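*Asks:* would you be able to build a 3D model of this:
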Amino acid sequence: MANPSRILPPSAGMPEQAPSDLHVGQYLLTEVRYCQKASGEHYVRLILDDAGGSTVGFMWAERLHLVQPVMVPAVVQVMGRPTGRGNEGALSIVSLQMMPLTSIDTGARLLPKRFCPEAALDAFGSLLRLEQTWPDALRRFVGQVLIDPAIGIPFLRAKAAGRYHHAFRGGLLLHSVEMLDLVPALANRLMPGREEAAALTQVALLFHDLGKIHTVGEGDTQRPVLSSSLPGLCHEALTLQLLHPHLKALEAFCPESASVLYEVFDYLGQPTAGRGHARSLVIDIVRFLDQMSTALDRGVGYWPADGRTVGEPARH
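*Replies:* Below you'll find the model as predicted:
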């Protein structure tokens, strides 16, 4: 999703306190378009996204001398004057500052809702509610993963599989979220006294299939979308590769949480035949709920699908 564009440089910072008629907020900048009025005046139209929706921003001619190249999507802090009303509302941008990913501590709030397929909107809302219950360190970790330009938007739009389960755009998000509410009961029963266990297990389940943004993607066919720089890796191994820099960042201020999550993704990334027994209960819960989500989508229910009687061979 990264596209070269032009926008204000990082040095175009915010005043310490904005005037009362100005709005200040952080957004994911997802689109930059150069435009021209009928009068010949040039301006820039921006799309600023977050979990609540999209905001249109305008940068007028007198500020265009400040522009420089940037890749979108990018996290920005904006100060602007609201204009218009309702669906016609917009921001006349006074200043805009690029934000390094390492400074973001907003959790999933900057995940751009407009890229989420309708089939996964309930899962999108559930994720936003659940992540509010997680410790600050994990919210920061999850937020930085989800605003990674290589991860966030593809994670919203990818299928979970080409055909086997959740084989629709947004299926990966739904598969990754729909069992999260079952984690606390299992974690509290199996790991009593470990207050952080439920949240860590939820985060592990959320990202357990992340590598499918490369091996499945959102395409209309079963063709893989694996980039040439990631040859021959299964989706579980790709998951660890995608998360590795973010786990290293988490390790700097929460080493135990980073170690637990690394253990999960490292185990899942091993060839199935050589994995052996799970090395933690977190892994067992993730594997179990992964299977339950798959079964739910495939329509496996209480009564066997073929309705056969005792001793009757399975019907193929």
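
*Asks:* rest of the way, CA atoms for contacts and neighbours
*Replies:* Noted.

*Asks:* so residue 183 is in which element?
*Replies:* Using DSSP states H and E, the element containing residue 183 is helix 183-190.

*Asks:* report the buried residues of that helix.
*Replies:* By neighbour count with 16 or more other CA atoms under 10 Å, helix 183-190 contains the buried residues 183, 184, 186, 187.

*Asks:* list the contacts of the second one.
*Replies:* When you say that, I think you mean residue 184. If you count contacts by CA atoms under 8 Å, 6 or more residues apart in numbering, residue 184 has them with 198, 199.

*Asks:* what's the spacing between it and residue 190?
*Replies:* 10 Å (CA to CA, to the nearest Å).

*Asks:* so where do the helices sit in the stretch 101-250 of the chain?
*Replies:* Ranges of helices within the stretch 101-250 of the chain are 121-131, 136-146, 152-157, 171-177, 183-190, 197-207, 212-215, 235-253, based on DSSP state H, counting those that start in this stretch.

*Asks:* just the buried positions in the second one, please.
*Replies:* If I follow you right, that is helix 136-146. 138, 139, 140, 141, 142, 143, 144, 145, 146.

*Asks:* now swap in the longest one and tell me
*Replies:* Using 16+ other CA under 10 Å as the burial criterion, the residues of helix 235-253 that qualify are 235, 236, 237, 238, 239, 240, 241, 242, 243, 246, 247, 250.

*Asks:* would you confirm that the last one contacts residue 139?
*Replies:* By that I understand residue 250. No - taking contacts as CA atoms under 8 Å, residue 250 lies outside contact range of residue 139: 10.5 Å.

*Asks:* how about this one, so we can line them up?
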Amino acid sequence: MSRRTVRELVDGESVEEIYVIADKQLRANRNGNTYLLANLRDKTGAISGLMWNVNEPAMAHIDSGDFVKVQAKVQMFQGTLQMILTKIEGVPADGLDPEEFAPQAACDVQRLTVRLTELVADLDDENVRSLLQRFLADETFMQGFTQAPAGTKAHHAYLGGLLEHAVNMMEVADRIAPLYPNVDFNLVKAGVLLHDSGKIRELGYEDSFLYTDAGQLLGHLVIGVEMLNEKLAEWNAENETPFPEETALRIKHLILSHHGTHEFGSPKVPMTPEAVVLHHIDNLDAKVNEFLRDIDDDPNVKSRWTAYNQRLGRKLFKGSTDEANE
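*Replies:* As a prediction, the model looks like this:
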């Protein structure tokens, strides 16, 4: 018997099914009573699960990243489906297919890997090209880079998402380069490949998407610079001429400034033309992906609008759909 996936859930149905608990929080309502807020997911999407009148000891048997079996009623609340849980219990991973629970990329990972290799090979700065090819030749790096999501919730939050994000950004950089002849797009493309590379160590993504200890303590910007330093050390050990110091400094700045502002987690704001280009390409691809997925994943298919997205601070207009016109 096939699973009842998140995407198949409809308002009013009762469900008994296994999901991954991607996030677990105990909160207090207005009366001070504690309730469970769980983010439940499988490969098709995520849904919030709420269980009223629980306490810490009662929920100690489950944790983020666990497989859980739930009994619940699905209901629509403010335009979004949620589950009201009556029972939740951990289940062993034995016999479960991890691919049923991890969101998958809609893209062809192998094709994107080939395209990334081609785009790096086309760089005309020999030093930058050779440095990036060291990353591409690193099997451990590429195993993570082609599997990792680009985030846990916001954009490209699925297996292969980090690779898709990087190739999309590289393609954008390739197309706009002729418009800005005074910008060094060899550096921009180095920033594209490396700006989120630290996420392969920041995130855990085998069963569910979680932050590792290193991810929580350091973050992917710092980790990314550490990974770059590792490759620069290899370069300098194997070459008579050390890697150009200013070029290395500029690439590190790209990694550390790509979030754009201090309030969004950048220890440095963009201070080179290449850094400001990278920041805006990154933001463009991330936001477009988030908008499209929010529209595509909206459970209320007959509505012309999505539910209010707290993260984006707005609803999104879907317009006419076949379902809405029936």
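
*Asks:* on that earlier part again, which one of the buried residues of helix 235-253 of the first structure is nearest residue 58 of the first structure?
*Replies:* Of all these, residue 246 has the smallest distance to residue 58 of the first structure: 33.1 Å, by CA to CA.

*Asks:* what residue of the second structure takes the place of the closest one?
*Replies:* Residue 246 of the first structure maps onto residue 231 in the second structure, with residues paired by TM-score structural alignment.

*Asks:* contacting residues around its match?
*Replies:* For residue 231 of the second structure, the contact set (CA under 8 Å, 6+ apart) comprises 131, 134, 135.

*Asks:* what does the last one align to in the first structure?
*Replies:* By that I understand residue 135 of the second structure. Aligned partner of residue 135 of the second structure by TM-score structural alignment: residue 145.

*Asks:* one step back: can you add distance to residue 150 of the first structure and give the buried residues of helix 183-190 of the first structure back as TSV?
*Replies:* Below are these laid out as TSV (distance: CA to CA, whole Å):
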residue	distance to residue 150 of the first structure
183	28
184	30
186	32
187	31
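
*Asks:* and of the residues you listed, the nearest to residue 168 of the first structure?
*Replies:* Distance to residue 168 of the first structure across these (CA to CA) is lowest for residue 183, with 24.7 Å.

*Asks:* isn't the closest one right up against residue 203?
*Replies:* No - in this structure residue 183 of the first structure lies outside contact range of residue 203 using CA under 8 Å: 10.1 Å.

*Asks:* so the top strand by length along the second structure matches what in the first structure?
*Replies:* Secondary structure assigned by DSSP state E gives strand 14-28 as the longest strand of the second structure. Strand 14-28 of the second structure corresponds to no residue of the first structure when matched by TM-score structural alignment.

*Asks:* for that strand, name the packing helices and strands.
*Replies:* strand 34-42, strand 67-77 (3 or more CA pairs under 8 Å, 6 or more residues apart in numbering; DSSP states H and E).

*Asks:* tell me which of these sits nearest to residue 121 of the second structure.
*Replies:* Comparing these against residue 121 of the second structure with CA to CA, the closest turns out to be strand 34-42 (36.9 Å).

*Asks:* equivalent range in the first structure for whichever helix or strand comes after that closest one?
*Replies:* Using DSSP H and E, the helix or strand that follows strand 34-42 of the second structure in sequence is strand 45-51. With TM-score structural alignment applied, strand 45-51 of the second structure matches no range in the first structure.

*Asks:* give me the contact list for the helix or strand following strand 45-51 of the second structure.
*Replies:* Going down the chain from strand 45-51 of the second structure, the next helix or strand is helix 56-59, by DSSP H and E. The contact list for helix 56-59 of the second structure, computed with CA under 8 Å, 6+ apart, reads residue 26.

*Asks:* chain center to helix 56-59 of the second structure: distance?
*Replies:* Distance of helix 56-59 of the second structure from its chain centroid, counting by CA atoms, centre = their mean, to the nearest Å, is 30 Å.

*Asks:* which positions in it come out as buried?
*Replies:* residue 59.

*Asks:* then stretch 37-48 of the second structure?
*Replies:* Residues 37, 38, 39, 40, 41, 42, 43, 44, 45, 46, 47, 48 are the ones in stretch 37-48 of the second structure that count as buried (16+ other CA under 10 Å).

*Asks:* which residues touch the fourth one?
*Replies:* For residue 40 of the second structure, the contact set (CA under 8 Å, 6+ apart) comprises 19, 20, 21, 22, 23, 46, 47, 48, 49.

*Asks:* residue 283 of the second structure: which of these is nearest?
*Replies:* Nearest to residue 283 of the second structure out of the contacts of residue 40 of the second structure is residue 46 (CA to CA; 23.4 Å).

*Asks:* quick one: the closest residue in space to that closest one that isn't next to it in sequence from residue 293 of the second structure, how far?
*Replies:* Leaving out its chain neighbours, the residue that sits closest to residue 46 of the second structure by CA to CA, 6 or more residues apart in numbering is residue 40, at 5.5 Å. For residue 40 of the second structure, the distance to residue 293 of the second structure equals 17 Å [CA to CA].

*Asks:* on that earlier part again, what's the most distant pair in the buried residues of helix 136-146 of the first structure?
*Replies:* Greatest spacing in the buried residues of helix 136-146 of the first structure, by CA to CA: 138 and 146 (12.1 Å).

*Asks:* what lines up with residue 206 of the first structure in the second structure?
*Replies:* Under the alignment (TM-score structural alignment), residue 206 of the first structure maps onto residue 193.

*Asks:* run a quick neighbour tally on residue 121 of the second structure.
*Replies:* Neighbourhood size, residue 121 of the second structure [other CA atoms under 10 Å]: 15.

*Asks:* corresponding residue for it in the first structure?
*Replies:* Using TM-score structural alignment, the equivalent of residue 121 of the second structure in the first structure is residue 132.

*Asks:* same deal with residue 202 of the second structure?
*Replies:* Using TM-score structural alignment, residue 202 of the second structure pairs with residue 215 in the first structure.

*Asks:* thought that match was touching residue 226?
*Replies:* Yes - using CA under 8 Å, residue 215 of the first structure is in contact with residue 226, at 5.3 Å.

*Asks:* comparing the two, which residue is more hemmed in?
*Replies:* Neighbour count, other CA under 10 Å: between residue 215 of the first structure and residue 226, residue 215 has more, with 26 against 20.
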